[in-house]
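In: The following block contains a protein sequence and its predicted model.
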Amino acid sequence: MQAFVGTGVALVTPFKKDLTVDVEALKRIVEYNIEGKVEYLVVLGTTAEAATLNEEEKQLVKKTVIEANNGKLPLVLGIGGNNTMEIVNQLKTEDLTGFSAILSVSPYYNKPTQEGIYQHFKMVAENAPLPVIIYNVPGRTGSNMAAKTTLRLANDFKNIIAIKEAAGDIIQAMEIIKNKPKDFLVISGDDMITLPMVLAGGAGVISVIGEGFPHEFSEMVRLGLDRKVDEAYKIHYALAPAIDMIFEQGNPGGIKEVFKAKGLSENTLRLPLVNVNEDLSGRIETFVKNFVIS
């Protein structure tokens, strides 16, 4: 479980101007995050625009990240969806060599009941060859996984090792933290409330801003875990404007502007996502160029 305490980052998929996967840029981003001392990398999640990648491209992304990482950090692979049987089939057939865990989102669009969410993850747990991190993000899925459902899953399936909790509800997160099994990890999926969640007993974060500012954000999380509150909040408040900006017009449009400003990749997205507007792009570029922790 200790492999997933601290900061994981949800990697983008950089694209060239012609919309093909930019392999060299992806390598640079992986290396940048390793050097920034994050604890693990998450591949093919929402931030990766996985919904717009075909199977060949997904395999290319996996291969590129595995090679660039070269065994340095644990890797988590996103495998989720709203067709339970298809997810089960993928779990049985996907080559998971090089990965340490699976991140699986609560079913979206279908809007299942709490019992439906439980039964979905029961099937995932019973067929997963790796430990599972379940993912609650009601802003994207259209349904919230209640704390009682999360705790039921945590108690019933030992291979469900954690939740990425992104409801933006600190009270719900604290209910899970208070009542969870000892080794179950509660991981923030919301960059802005990561530090409060860590101080409440959370294990860390799977972050978007963290891949753009890996050294600073991962250090903030480590300080929080060490209960060095004032030092941690100093970093939090320095980065808070950037957190607001990167989500202002959607993810990963904002974080791709950070990478462009840092010279790591283009800011290209695939439809239906589009670039942030000129005003926000300028504000992000200014922040990146002037960023200091005073």
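Out: Structure received. Numbers count the residues shown, from 1 in each chain.
In: going forward, measure contacts and count neighbours with C-alpha atoms only.
Out: Fine.
In: quick check: longest helix of the chain.
Out: helix 229-248 (DSSP state H).
In: Based on its surroundings, how many neighbours for Gly139?
Out: 12 (other CA atoms under 10 Å).
In: Oh, that last question was meant for Phe247, not what I typed.
Out: Phe247: 17 surrounding residues under other CA under 10 Å.
In: tell me the contacts of the residue nearest to it when sequence neighbours are not counted?
Out: Closest residue to Phe247 apart from its sequence neighbours, by CA to CA, 6 or more residues apart in numbering: Gly254 at 6.1 Å. By CA atoms under 8 Å, 6 or more residues apart in numbering, the residues touching Gly254 are Met245, Ile246, Phe247, Glu248, Val276, Ser281, Ile284.
In: got TSV for these, with distance to Phe217 too?
Out: As requested, those are exported to TSV (distance: CA to CA, whole Å):
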residue	distance to Phe217
Met245	16
Ile246	14
Phe247	16
Glu248	19
Val276	23
Ser281	21
Ile284	17
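In: and the residue nearest to Ala167 when sequence neighbours are not counted, how many neighbours does it have?
Out: Once flanking residues are discounted, Ala167 sits nearest to Val137: 5.4 Å by CA to CA, 6+ apart. The number of residues packed near Val137 is 21, by other CA under 10 Å.
In: hold the first one in mind and look at this next one:
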Amino acid sequence: MEQLYGTGVALVTPFQKDGSVDVEALRRVVRYSIDGGIDYLVVLGTTGESVTLNQEEKKLVIRTVIDENKGSLPLVIGIGGNNTSLLVEELRNADLGAFDAVLSVSPYYNKPTQEGIYQHYKLLASVSPKPIILYNVPGRTGSNILPSTVVRLAQDCPNIIAIKEACGNMEQIRQLLKEVPAGFYVISGDDSTALPTVVEGGIGVISVLAQGMPVEMSKMMQLGLNGNHEDAFQLHHALSPGMNLIFEEGNPAGIKAIFESLGISTAVVRLPLIEATPALKARIADFVRSFAVSI
């Protein structure tokens, strides 16, 4: 788990104007994150628009990230969904040799009970060749993994090592941190709760903003992990407008607008998502240009 301390980024999948995967832009995104001091990379998560990629495109994204990373940083792959048996087959058959862990989102749309969530993850853990990070994001899935369910999974499944917690509720996060057993870790799944989660005992964040502002986000998280909370919160407050801006019209439209402003990739997303409006793009570009924290 030391490899997953600090700042991970949920990588975007850049597209060309015609909507095809932009391999060279993806290389630039990976390099920008590495050069900016990010601690690990997450491939094919929600921010990567994985649900709109076909199997060949997913393989292309994986190959590109592995090749550009060149072993520099730990890699986590997103493998999740709401068809448990299909995920079992994917975990059994996937070549996960380059990856350190699997990030698996809680089943969405089906709205399983807590017992259903428990049984889903228990089965995945029994077949996964890599450690599993739970991913709780009720705003997207329609159901909430309660702390009691996380504790059961942590106790019963040695292969489940952490949770990416994006419930947005610091009370729930505090309860979770108090109740999980030693050796099980909590990672913030929201930029806005990243530093508060670390202050309460979490080990870091899987961030969206950090791939667009890697130096600043990485510094904030390291300050927090090192106990320098005053300086960390100064950075947090300075970054907060950016955290809000990039989600104003949905993710990853906002972070792709940052990359467009930096000249790293286009802002193209795939339907049913649409690009950020020109007005929001302008505000995002202004924020990036005017950010004046000494690093």
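Out: The structure has been received and is ready for your questions. Note that the coordinates shown come from a computational prediction; the quantities given were computed from them, not determined experimentally.
In: Have a look at how far, on average, the next helix or strand after the longest helix of structure 1 is from structure 2.
Out: Going down the chain from helix 229-248 of structure 1, the next helix or strand is helix 253-261, by DSSP states H and E. Compared with structure 2 after fitting, helix 253-261 of structure 1 has a mean deviation of 0.3 Å; criterion: mean CA distance after the TM-score superposition for structure 1.
In: isn't there a strand covering Pro181 of structure 1?
Out: No - Pro181 of structure 1 is assigned coil when assessed by DSSP: H, G, I helix; E, B strand; the rest coil, not a strand.
In: Now for it: which residues touch it?
Out: Counting by CA under 8 Å, 6+ apart, Pro181 of structure 1 makes contact with Ala154, Asn155.
In: quick revisit: any idea what the residue nearest to Ala167 of structure 1 aligns with in structure 2?
Out: Counting by TM-score structural alignment, Val137 of structure 1 lines up with Val137 in structure 2.
In: ok, now which ones touch the residue nearest to Ala167 of structure 1?
Out: Here Val137 of structure 1 is in contact with Val105, Ser106, Ser143, Asn144, Glu165, Ala166, Ala167, Gly189 (criterion: CA under 8 Å, 6+ apart).
In: For the third one, which non-adjacent residue is spatially closest?
Out: What it means is Ser143 of structure 1. Here the residue nearest Ser143 of structure 1, using CA to CA, 6+ apart, is Lys111, at 5.5 Å.
In: just the last one next, same as before
Out: The shortest distance from Gly189 of structure 1 to any residue other than its chain neighbours is 4.2 Å, reached at Ala166 (CA to CA, 6+ apart).
In: So which residues make contact with the longest helix of structure 1?
Out: So helix 229-248 of structure 1 is contacted by 191-192, 195, 209, 216-217, 219-221, 223-224, 252-255, 280, 284, 287, 292-294 (CA under 8 Å, 6+ apart).
In: That one maps to which residues in structure 2?
Out: Mapped onto structure 2 using TM-score structural alignment, helix 229-248 of structure 1 covers residues 229-248.
In: mind listing the strands for the stretch 151-294 of structure 1?
Out: 160-165, 185-188, 204-207 (DSSP state E, counting those that start in this stretch).
In: for the last one, packing partners?
Out: Judged by 3 or more CA pairs under 8 Å, 6 or more residues apart in numbering; DSSP states H and E, strand 204-207 of structure 1 is in contact with strand 6-10, strand 185-188, helix 194-199, helix 214-225.
In: Nearest to Arg28 of structure 1, out of these?
Out: helix 214-225 (13.1 Å; CA to CA).
In: Does anything pack onto the closest one? Which helices or strands?
Out: Short answer (3+ CA pairs under 8 Å, 6+ apart): helix 214-225 of structure 1 packs on strand 6-10, helix 23-35, helix 194-199, strand 204-207, helix 209-212, helix 229-248.
In: Any chance of JSON lines for those, columns distance to Leu91 of structure 1?
Out: Output for those, formatted as JSON lines (distance: least, CA to CA, whole Å):
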{"stretch": "strand 6-10", "distance to Leu91 of structure 1": "20"}
{"stretch": "helix 23-35", "distance to Leu91 of structure 1": "25"}
{"stretch": "helix 194-199", "distance to Leu91 of structure 1": "30"}
{"stretch": "strand 204-207", "distance to Leu91 of structure 1": "22"}
{"stretch": "helix 209-212", "distance to Leu91 of structure 1": "27"}
{"stretch": "helix 229-248", "distance to Leu91 of structure 1": "31"}
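In: Can you check which of those gets nearest to Thr64 of structure 1?
Out: helix 23-35 (6.7 Å).
In: contact partners of that closest one?
Out: With CA under 8 Å, 6+ apart, helix 23-35 of structure 1 has contacts from 11-14, 61, 64-65, 68-69, 72-73, 211, 214-215, 264-265.
In: What of stretch 166-174 of structure 2?
Out: Here stretch 166-174 of structure 2 has contacts from 135-139, 144, 147, 165, 188-190, 193, 196-197, 200, using CA under 8 Å, 6+ apart.
In: now swap in stretch 92-109 of structure 1 and tell me
Out: Taking CA under 8 Å, 6+ apart as the rule, stretch 92-109 of structure 1 contacts 45, 66, 71, 74-83, 117, 120-121, 127-137, 140-143, 145.
In: now those: which count as buried?
Out: Neighbour counting by 16 or more other CA atoms under 10 Å classes 45, 66, 74-82, 117, 120-121, 128, 130-137, 140-141, 143, 145 among the contacts of stretch 92-109 of structure 1 as buried.
In: out of those residues, which are inside helices?
Out: Those of those lying in helices (DSSP H): Ile66, Ile117, His120, Phe121, Arg140, Thr141.
In: Taking those residues, tell me the two that lie furthest apart.
Out: Ile66 and Ile117 (31.1 Å).
In: still on that earlier bit, from Lys148 of structure 1, how far off is the residue nearest to Gly189 of structure 1?
Out: 16 Å (CA to CA, to the nearest Å).
In: Looking at those two, which one has more neighbours?
Out: The neighbour count for Ala166 of structure 1 versus Lys148, taken as other CA under 10 Å, is higher for Ala166 (24 against 15).
In: Let me have the strands of the stretch 151-294 of structure 1 in JSON lines, extended by distance to Thr7 of structure 1 and mean neighbour count.
Out: Output for these, formatted as JSON lines (distance: least, CA to CA, whole Å; neighbours: other CA atoms under 10 Å):
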{"stretch": "strand 160-165", "distance to Thr7 of structure 1": "12", "mean neighbour count": "26"}
{"stretch": "strand 185-188", "distance to Thr7 of structure 1": "9", "mean neighbour count": "28"}
{"stretch": "strand 204-207", "distance to Thr7 of structure 1": "5", "mean neighbour count": "29"}
